[in-house]
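Undergrad: Predicted model and sequence follow; I will ask about them next.
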Amino acid sequence: MRISTNPDLQTSKGFSRIIAAGLFIIALSGCVKGRLYQRTVDWDHAGGNAGQTKYSELDEINTDNVKDLKVAWVYNSGNMAGNVQCNPLIVGGAMYVTTPAHEVIALDATNGKELWRFNPSREGESLGGINRGLAYWKSGGRGSILFTANNYLYQIDMYTGEPVESFGYNGRVDLNEDLVRPESEMAITSPGSPTVCGNLVITGALSWGAPSNVSAFDVKTGRRVWIFNTIPQPKEFGYDTWGNKDFWKKGAGVNSWSGITLDEENKMIFFCTGQPKDDFYRSDNKGAQLYGNCIVALDAETGQRKWHYQAIHHDLWDLDLPAAPILATINHKGKKLKAVIQLTKTGNTLLFDRITGEVLSKVEEVLVPASTLPGEYAYPTQPRVSWPEPFARQVVRGNELTNRTPEAHAYAQKVFNSADAGWFIPPNKKGILYYGIHGGAEWGGGSYDEKENVLYVNSNELAWYIRMKDINEMPVGEKASKLSPGKAVFLKMGCPSCHGANREGQGSIPNLTRVDQKYKQEDLMKIVKKGKNAMPAFPQIEEKDLLDLTNFLLNKENANAVVAKNKPEYRSLGYEKFLDPDGYPATAPPWGTLNALDLNSGKIKWKVPLGEYEELKKKGMATTGTENFGGSIVTKGGLVFIAATRDEKFRAFDKKTGKILWETKLPYGGYATPATYSVEGKQYVVIAATGGGKLGGKTGDAYVAFALPD
């Protein structure tokens, strides 16, 4: 958060100079009482500041008056495809947001009126993937917005919305250039917001089919200045932790997709990573597999590693570290210490000395079970955190199954009895039950109040049921149960993780059982190879596999075709939530929570359910909490603001007690992190409300801002 002033805005002479210089002016029709904005409190980074604390010093809206909060304005972008996860950027009275089509739009932050719109697509491109935020750079009289769309990093003039032609190729850089494979095989995207350090713009990367990285580019030219390979190459630190010595060029994953955190004083960046691909089985590949599931600290100017910590070794559970690290100053052994916080999907809070990487949390390596799948070498130990205390359940237990109805309990008990449940049990053919794929923490991360030394984090407590199958195994029984070549490719590529084992889809992710009614084979092949909307690209797929896959999706396969027996190759039957027959979680509530964690004591100060099922409340069930996606912000005014929930509500909690002080129904689900800012002394809170995403529901196009009545 930054206070901005501009004395040139106070005179007509200065006004003319600004127009002549081409600097951004709040639209004349949108001025407050006919004046240009002279003083603002900005939200000028994704996460509010470079340290990603999501904290604001604003207190005009506070615990006494938040009950009076009203809609100040609503902006509708016109793109109804959903799902926007963008944390808005507010600088000097202007707000910068994105749409599902990756357009960037500048708004008057006092009334939501559109000032300009930039569409990054060129020559009929369809830009897919997710954008979670933008970055801001200014030098002298020049200012620009940097953001990613699909495999490109863009820079546009923040006052006009025009591309900065000197940056890369007419305003954009291809993130896939000059990497370990040809550009056509890389499919790098970058959902997290870039970070600006001096004249460098730093961005993470995500790829389903190629090795990932973190890179810095010259903000003036677009030239790549340095690259950090998250799958180490020969002679790089960590290369010897991989049993497969060619994984650095043939493998995939170890993505950094949640954003980059910057320590401006020490010129250090911090980021976290996910697991290698495939998610649940990587045969003949022993070792801890750095930098999978790590928090990493680099020199921001050179990209050299300062330190790292691996939270999960050789991850076989899709427990990628989900959220950008948070910078903090904490009390440790009686002294103030500059620290960094990393949240995990297992409900843990990891604390580190920011400079040295010393682990401040209490962690011990414990023995875990070996894999029972041929060719898989699960790591023999995993870190267990005993302090701070976890903010989410970590093991599915028989005495914590649902009692919503006798039938629901009986079903949950049957599945529980048939599967394995415990601490880091590797995936197997029998099936495992565990928490974590969608939480504890998710990509929204936490919000941190340094004055109170309290971390606020929303958590999911939804269990998953993962079963493995050898895709090269000759099935027996009826023809309908046989594994065809196309179904084998469907499993091998991890398609069930989004579309389900039976292609039925989930949330707003489409059902694929009737694509033959919509697409021709050549169109479907193009979508698989190049991606579309949120669908990632798979350019590395072999032509035979592509033909088999599209035949399967179009229901054109020979009914008698089966996969020949080869070396065992296991894939999951799909990302299957542990739900009861009515579609509710099969464990006991709460299913989603908001937590206040005291970092002095390491204890949870309060925990409350986050979200509700109205139909269950009408039947007399207490508030259960729901699955939630999106983060919180915390303010000096004593409030924690968060949307995120399945019930499409936006809420303000008392940060001291966890009591709900205000709530409102959004037009669509708010699956993003809000922002707060002030213009001319008036505080606003804004949230992207577009629905869709992993929770599904209706999709829309709204940004909604709230303020106190005048």
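TA: Here it is on my side, so go on.

Undergrad: C-alpha only now, for contacts and for neighbours.
TA: Fine.

Undergrad: Could you count how many residues lie near L661?
TA: Neighbour count for L661, taken as other Cα atoms under 10 Å: 17.

Undergrad: Quickly note the distance from it to T645.
TA: Look at L661 and T645: by Cα to Cα, to the nearest Å, they are 17 Å apart.

Undergrad: tell me the helices in the chain, going along the chain?
TA: 12-21, 183-186, 247-250, 406-418, 485-492, 496-499, 521-530, 543-553, 614-618 (DSSP state H).

Undergrad: Tell me which of those helices sits nearest to K335.
TA: In terms of Cα to Cα, the element of the helices of the chain nearest to K335 is helix 247-250, at 41.8 Å.

Undergrad: Please list the outside residues in contact with the closest one.
TA: The contact list for helix 247-250, computed with Cα atoms under 8 Å, 6 or more residues apart in numbering, reads 180-181, 210-211, 231-233.

Undergrad: Tell me the buried residues in it?
TA: 247-248 (16 or more other Cα atoms under 10 Å).

Undergrad: repeat for stretch 143-162
TA: 143-162.

Undergrad: wouldn't S447 be in contact with T635 here?
TA: No. Between S447 and T635 there is no contact under Cα atoms under 8 Å: 9.4 Å.

Undergrad: what's the overlap in contacts for the two?
TA: Common contact partners of S447 and T635 (Cα under 8 Å, 6+ apart): Y55.

Undergrad: For these two, indicate the residue with more neighbours.
TA: The neighbour comparison of S447 against T635 (other Cα under 10 Å) goes to S447, with 27 against 22.

Undergrad: From G141, how far off is the more buried one?
TA: Noted for S447: a distance of 33 Å to G141, by Cα to Cα.

Undergrad: Quick check, P194 in contact with F147.
TA: Yes. Contact criterion Cα under 8 Å: P194 and F147 qualify, at 6.5 Å.

Undergrad: what's the overlap in contacts for those two?
TA: Common contacts of P194 and F147 (Cα under 8 Å, 6+ apart): 133-135.

Undergrad: Out of these, flag the one nearest to D545.
TA: Nearest to D545 among the shared contacts of P194 and F147, counting by Cα to Cα, is G133 at 35.2 Å.

Undergrad: how many neighbours does that closest one have?
TA: Around G133 there are 28 other residues, counting by other Cα under 10 Å.

Undergrad: same question, D582
TA: D582 has 9 neighbours, counted by other Cα under 10 Å.

Undergrad: What separation do you get for the closest residue to it other than its chain neighbours and L616?
TA: Take D582 and drop its neighbours on the chain: the residue closest to it by Cα to Cα, 6 or more residues apart in numbering is A408, 7.7 Å away. To L616, A408 is 14 Å away according to Cα to Cα.

Undergrad: For those two, indicate the residue with more neighbours.
TA: A direct count of neighbours by other Cα under 10 Å for A408 and L616 places A408 higher, at 21 against 13.

Undergrad: Now do the same contact list for the more buried one.
TA: Neighbour list for A408: 402, 580-582, 586 [criterion: Cα under 8 Å, 6+ apart].

Undergrad: and the comparison structure, right after this:
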Amino acid sequence: MSSVLAPTPSPAPWLARILGGVLLVAGFVLLAAGGWLASVGGSWYYALTGLAWAVIGALMWGRLREAVYVYAACFIASLAWSLWEVGLDWWPLAARMGVPFIIGAVLLVLMPTMRRHLPLDDPRRVALRSPPAVVLMVSMAAFAAVALVSWTRDLHAIEGSMQDAAPASASRPTAAASATGAEVPDGEWHAYGRTAAGQRYSPLTQITAANVGDLKLAWEFHTGDKRGQPGDPKETTFEVTPLKIGERLFLCTPHQQVLALEATTGRELWRYDPQVRGELALQHLTCRGLSYQPPSGAAQAPDTTSAASAASATDATAGATASTGACAAKLFMPTADGRLIALDPATGKTCPAFGRNGAVDLWAGMPNVKPGAYYATSPVVVTRQRVIVGGTVLDNASTKEQSGVIRAYDIQTGALVWNWDSANPDATAPLAAGQTYTPNSPNSWSVASVDETLGLVYLPMGNQPPDQWGGKRSPAVEKHSSSVVALELATGRAKWVFQTVHHDLWDYDVPSQPVLVDLTVKGQRVPALVQPTKQGELFVLDRRDGTPVFPVTETPAPQGAAAGDFTAPTQPVSAISFNPPALKERDMWGVTMFDQLWCRIAFHQLRYEGRFTPPSTQGSIINPGNFGVFNWGSIAVDPVRGLAFTTPAVLAFTSTLVPRPDATTQLVQDDGPPTGALPALNENFGAPFAARMKPFTSPLGIPCQAPPWGTVAGVDLNNGRVVWRHRNGTVRDLSPVPVPIKLGVPSLGGPLMTAGGVAFLSGSMDDYVRAYDVNNGRQIWQDRLPAGGQATPMSYLGADGRQYLLVVAGGHGSTGTRPGDSVRAYALEKR
């Protein structure tokens, strides 16, 4: 036995030396970095493992038996530590145990080879047989058993069924009718969310959970408009949800062209190019959709199914235009150079009676004129008498930006009726000639909703730039930032305000369209408004007065803002919340234990005190980040049963304040100064600090927090209960190797629900459109898209009697998904 344990003068096999050298180097790396982690209050595991690996690496040069024993013991200790930290959660386990398992497997494979390299009389041949090999195999088998068990469950899933949700009374008016005053035909789609209520719900029932697997591509249309043209900002995106009116589809492209297609075939009928001027100071270049005004007294446009009816509609409208300059019906298109254009849906020509030659100048009365820095990226609001326009301003470029004013124009003439400036909210009379609106006031860049029965328009509000420092905000700005505001349609005066974040320092502007739906809560029928937020809340409010339907709790928030600023003592949290749990060191993740170690060190170096940790010069972790748990895609709601299909995403960001020495120096343009007229974002010229914001990722670009990063979830809005939740999407298009591993990835672009019990989503970051069973959230169909599908799908009835699913696939510049120009329509086979 002593001859087995004692080293011999003959050299170790070269394979053992190589493996020993690898372990020796890796051990010293882990020892150094792990010691750093331990010194800042983190886990001692990595330092101790590094020391053990260094010892094992040294033993591999001469004492192979002892090396195998020690490695087996280290492996078992690593498995025990991993289970203590994360339990049977597979992907966090894999990040911790992947490298040790691979090394152990290599060691087992090499042991017979190393035996063959030794002389027959070398006692180390015995050392490379059992029991050391058996001990190592048993320890690795223990991990394999743990892995198998973890694969059978998802600790982040919620299993349940919505089948028991009580349907609403069938005799009540539809939410579309009560909200807009005109019922949209079942087979059509008249607004961004189908109706002004913003529900993203189709009452069509032809496609069901039983037959959705038979969906096939019916037609595909290419617009010819892709990102990458001169002057395009990074965030050039194809986010449109088309309208379906009569037998036509209407959509806009990123570069602002407007198209009419035949709904059943995808054939182009007309195209309008607004000739947007170049050299624009753009942060975003997109068009999320058009807005539609039906003919006076009608709920829909004339049927244009046949060539004869299309010609008749065209002739009638053209006649009205020729004699009066007015169009019987209108499409409204906001342009990147600051115009609101009215088009005749029959011909694609402008409506001369609206504004000046068919357009309203949105720069009128606007301070700090800089073409491209202000325009409406989202569709405008259309009511019987008004067209209401918000707009986006440059985010964090300077303190001298445009106004976030909301304006209402006469829908026939384009004359200004009222204006509501959130920094000067009581002065709603049309601005006098020569005056300007308040610079830098909070804006409403997303999609608004309308209840014409109540006479209110509901606006999701943003912040006053800069987002991360608010030391000079006025009382009016403080009141209206990051809130939902209900304005009277007749006067523009605020009826009520509900703030979703107090003194917002995190870019938690309200990004989602408010959803209007009548709910049955505790036996009472309530006209509700559901507001998703970036921080993960679903605030359910009475849309008559803004009072919460479900409890909202003011929760203590971290303190200690940057110099010259303050933080709110509390923040509102809804009873329905997808707020991610506070991060801990054990939540750090990576592809390997090495980048996970880097994330752990970064976690301790950055400031983090939970949700609402304020930005800092040290650098702060903001979780969720400004990508948002919910963004402009909002949620889909079934108004009959009061059910919501939601797409929560969780990605932590970092926010670091950089003190400004002056008002001109560029401090945070890490990719170099912007080209042409494009703005220097996040510089905050005129404020005390620039801001460096980025996702919280490892050096490999992998999120530092463990997956899932994206899920789908079903909520019963009648009782506020999350019924089911599942991870959604794969890393096929996010990783260097296109492996469709279902980690759960974020989505950008809203979902669609149908009365057939199926929901659709195309916005996940892996270029698929998917269908889900609404009752349990299970995925039941998918199809590969030619580009990123970061838009909200819609559904309509074709002239052939088939229900179509329409998906836009054009990619998104900020998320890096594949660019394209596809409009794809799916349907079941003709019977």
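TA: Looks like it came in fine. Just so you know, these numbers come straight off a predicted model, no measurement behind them.

Undergrad: Give me the TM-score for this pair.
TA: Here the TM-score for the pair of chains, by TM-score structural alignment, normalised by the length of structure 1, is 0.78; 591 aligned residues with a Cα RMSD of 2.9 Å.

Undergrad: about what we covered before: still touching in structure 2? Go through the contacts of A408 of structure 1.
TA: Using both residues aligned by TM-score structural alignment, their matches' Cα atoms under 8 Å, structure 2 keeps these contacts from those: 402, 580-582.

Undergrad: Can you lay out those residues as CSV showing distance to Y570 of structure 1?
TA: Formatted as CSV, the kept ones among the contacts of A408 of structure 1 follow (distance: Cα to Cα, whole Å):
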residue, distance to Y570 of structure 1
T402, 31
D580, 26
P581, 27
D582, 30
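
Undergrad: Quick check: PyMOL command selecting the buried ones in the residues you listed.
TA: Those of the kept ones among the contacts of A408 of structure 1 that count as buried under 16+ other Cα under 10 Å are selected in PyMOL with:
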select buried, resi 402+580
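
Undergrad: count of neighbours near the counterpart of E364 of structure 1 in structure 2?
TA: In structure 2, the residue matched to E364 of structure 1 (TM-score structural alignment) is T553. When counting by other Cα under 10 Å, one arrives at 12 neighbours for T553 of structure 2.

Undergrad: now the strands for the stretch 451-600 of structure 2?
TA: 456-460, 483-488, 494-499, 515-521, 524-532, 538-542, 552-556, 570-574 (DSSP state E, counting those that start in this stretch).

Undergrad: What lines up with Q779 of structure 2 in structure 1?
TA: Matched to structure 1 by TM-score structural alignment, Q779 of structure 2 sits across from I660.

Undergrad: Now for that match, how many residues are close by?
TA: I660 of structure 1: 17 neighbours (other Cα under 10 Å).

Undergrad: try D783 of structure 2
TA: D783 of structure 2 has 16 neighbours, counted by other Cα under 10 Å.

Undergrad: who touches it in this structure?
TA: Taking Cα under 8 Å, 6+ apart, we find D783 of structure 2 in contact with 768-770.

Undergrad: What distance do you get for the match of E364 of structure 1 to S574 of structure 2?
TA: Distance from T553 of structure 2 to S574 of structure 2, by Cα to Cα: 6 Å.

Undergrad: now E220 of structure 2
TA: According to Cα to Cα, E220 of structure 2 and S574 of structure 2 sit 42 Å apart.

Undergrad: and what of L148 of structure 2?
TA: According to Cα to Cα, L148 of structure 2 stands 38 Å off from S574 of structure 2.

Undergrad: of these two, who's got more company?
TA: S574 (21 against 13).

Undergrad: I figured that one hits P551, correct?
TA: Yes. Between S574 of structure 2 and P551 a contact is recorded at 6.2 Å, counting by Cα under 8 Å.

Undergrad: Trace G365 of structure 2 over to structure 1, please.
TA: G365 of structure 2 maps onto D178 in structure 1, by TM-score structural alignment.

Undergrad: can you check P661 of structure 2 too?
TA: The equivalent of P661 of structure 2 in structure 1 is N472 (alignment by TM-score structural alignment).

Undergrad: Pretty sure its match sits against R571.
TA: No. The criterion here is Cα under 8 Å, and N472 of structure 1 misses it with R571 at 10.0 Å.

Undergrad: So for the two, which residue has more residues nearby?
TA: A count of neighbours by other Cα under 10 Å puts R571 above the other of N472 of structure 1 and R571, at 27 against 19.

Undergrad: Tell me the spacing between that one and Y379 of structure 1.
TA: For R571 of structure 1, the distance to Y379 of structure 1 equals 19 Å [Cα to Cα].

Undergrad: picking up where we left off before, please report how far the closest residue to the match of Q779 of structure 2 other than its chain neighbours lies from Y456 of structure 1.
TA: Of all residues not flanking I660 of structure 1 in the chain, F653 sits nearest, at 4.5 Å (Cα to Cα, 6+ apart). As judged by Cα to Cα, F653 of structure 1 and Y456 of structure 1 stand 11 Å apart.

Undergrad: Would you mind listing the residues touching both of these two?
TA: The contact sets of F653 of structure 1 and Y456 overlap at V640 (Cα under 8 Å, 6+ apart).

Undergrad: more neighbours, the two?
TA: The residue with more neighbours, out of F653 of structure 1 and Y456, is Y456; 26 against 22, by other Cα under 10 Å.

Undergrad: Buried residues, stretch 383-390 of structure 1. List them.
TA: Neighbour-count burial for stretch 383-390 of structure 1 flags 383-385, 387-390 (criterion: 16+ other Cα under 10 Å).

Undergrad: Just give the number of residues close to the residue nearest to K487 of structure 1 when sequence neighbours are not counted.
TA: In space, and not counting its chain neighbours, K487 of structure 1 is closest to F552: 6.4 Å by Cα to Cα, 6+ apart. When counting by other Cα under 10 Å, one arrives at 21 neighbours for F552 of structure 1.

Undergrad: Residue in structure 2 paired with F552 of structure 1?
TA: In structure 2, no residue is paired with F552 of structure 1, using TM-score structural alignment.

Undergrad: For P88 of structure 1, see how far away F552 of structure 1 is.
TA: Applying Cα to Cα, the value for F552 of structure 1 to P88 of structure 1 is 41 Å.

Undergrad: before we move on, what about Y519 of structure 1?
TA: For Y519 of structure 1, the distance to P88 of structure 1 - Cα to Cα - is 36 Å.

Undergrad: ok now do A106 of structure 1, which residues does it touch?
TA: Counting by Cα under 8 Å, 6+ apart, A106 of structure 1 touches 94-97, 114-117, 161.

Undergrad: Quick check: nearest residue in space to it, chain neighbours excluded?
TA: Closest residue to A106 of structure 1 apart from its sequence neighbours, by Cα to Cα, 6+ apart: Y96 at 4.7 Å.

Undergrad: ok, now which ones touch the one you found?
TA: By Cα under 8 Å, 6+ apart, the contact set of Y96 of structure 1 is 88-90, 104-107, 134.

Undergrad: Since that was my last question, I'll sign off now.
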